[in-house]
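1. return atomic coordinates for the entry below.
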Amino acid sequence: MTRVWILPVLLLLTGVLAAAGRAADGARGGAALLLLLFAALAAATSPLVFPRSIGAAEARRRSAADGRPVVYWRPGCAYCLRLRARLGVRGRRAHWVDIWRDPEGAAAVREATGGDETVPTVVVAGRAYVNPAPGWVRERL
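-> Model prediction:
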């Protein structure tokens, strides 16, 4: 659980330290800009930008019922963040499974990718697609 917050917290602490150094040199505007930049990076890499994750079994059940894709992801993954950002509001329609929180989801990704935990892995109608184009996923939503 705490592993997902390591990168965002490190980014925020780095920003605070860098901003403090700039502020000590008298560059308050630069310090504020650095702090905002690192805070934005911390927010973007946190699990907060993704819809609430559900378990893999529940995601498969829901997908079978409504036909929506299941997206396996993990915090800190730049490709997952790119997919989430490009899907926009529509992204909430997919069923999101955090593979760091759900061992069954991680196992499903390893099975689909030949042993790797490559994410995002999107499952549509029982077929897995590794790192698909965001436009393609948007069409399936």
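
2. okay, CA-based contacts and neighbour counts for the rest of this
-> OK.

3. show me where the chain has its helices.
-> With helices called from DSSP state H, the chain shows them at 6-24, 28-45, 56-66, 78-87, 103-113, 134-140.

4. could you also give me the structure for this second sequence? I'd like to compare it with the first:
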Amino acid sequence: MMRAWILPMLYLLCGAAVATGSVLEGSIGTAVALLLVFLALAALHSPLIFPRSTGAREAQRLSAADGSPIVFWRPGCAYCMRLRIRLGRSAGRMHWVNIWRDPEAAAAVRAVNDGNETVPTVFVAGLPHTNPDPAWVRGQLAPRTRRG
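-> You can find the predicted model right below:
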């Protein structure tokens, strides 16, 4: 759990240090702007922007029941952030598994990526897709939208 917060905390600490330096130089406006930039970076790299993670087994059980894709991800991954942001509200219709919280999930990702923990790895109908295009992933959700 703590591993997911290391990068956001580093952004916050660096932002505070840089902003303090700017305040000491008399540039309060610059300090506020820099602090806001570092806060935004911390938020983007935190697990907060992702839907609630489940375990790998629970995600597999839920996916078998509802047919939704499973996304294996980790905090701080730029490609995971890109996928999450580009999916928008559709992201909540998938099952998200944080590989840093679930060793079984990390093992599943390594098994399909030549021993590497390459994320995002999206499983659709049991087939893995490593770092797929967000438009393609959104398309995998489209059939459910048309039915409902």
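
5. quick one on the thing from earlier: in JSON lines, list the helices of the first structure along with distance to residue 96 of the first structure.
-> Converted to JSON lines, the helices of the first structure look like this (distance: least, C-alpha to C-alpha, whole Å):
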{"stretch": "helix 6-24", "distance to residue 96 of the first structure": "20"}
{"stretch": "helix 28-45", "distance to residue 96 of the first structure": "16"}
{"stretch": "helix 56-66", "distance to residue 96 of the first structure": "7"}
{"stretch": "helix 78-87", "distance to residue 96 of the first structure": "10"}
{"stretch": "helix 103-113", "distance to residue 96 of the first structure": "10"}
{"stretch": "helix 134-140", "distance to residue 96 of the first structure": "13"}
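
6. would CSV of those helices with distance to residue 125 of the first structure and mean neighbour count be doable?
-> Listed next are these as CSV, based on distance: least, C-alpha to C-alpha, whole Å; neighbours: other C-alpha atoms under 10 Å:
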stretch, distance to residue 125 of the first structure, mean neighbour count
helix 6-24, 33, 17
helix 28-45, 29, 18
helix 56-66, 7, 16
helix 78-87, 19, 18
helix 103-113, 13, 18
helix 134-140, 10, 14
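
7. which one of those lies closest to residue 126 of the first structure?
-> For residue 126 of the first structure, the closest of the helices of the first structure is helix 56-66, at 8.6 Å, according to C-alpha to C-alpha.

8. by contact count, what packs against that closest one?
-> For helix 56-66 of the first structure, the packing partners by 3 or more C-alpha pairs under 8 Å, 6 or more residues apart in numbering; DSSP states H and E come out as strand 70-73, strand 95-98, helix 103-113.

9. quick one, which of the ones you listed gets closest to residue 52 of the first structure.
-> Minimum separation from residue 52 of the first structure across those (C-alpha to C-alpha) falls at strand 95-98, 7.1 Å.

10. got the helices and strands packed on helix 56-66 of the first structure as JSON lines, with distance to residue 7 of the first structure columns?
-> Below are those laid out as JSON lines (distance: least, C-alpha to C-alpha, whole Å):
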{"stretch": "strand 70-73", "distance to residue 7 of the first structure": "16"}
{"stretch": "strand 95-98", "distance to residue 7 of the first structure": "16"}
{"stretch": "helix 103-113", "distance to residue 7 of the first structure": "20"}
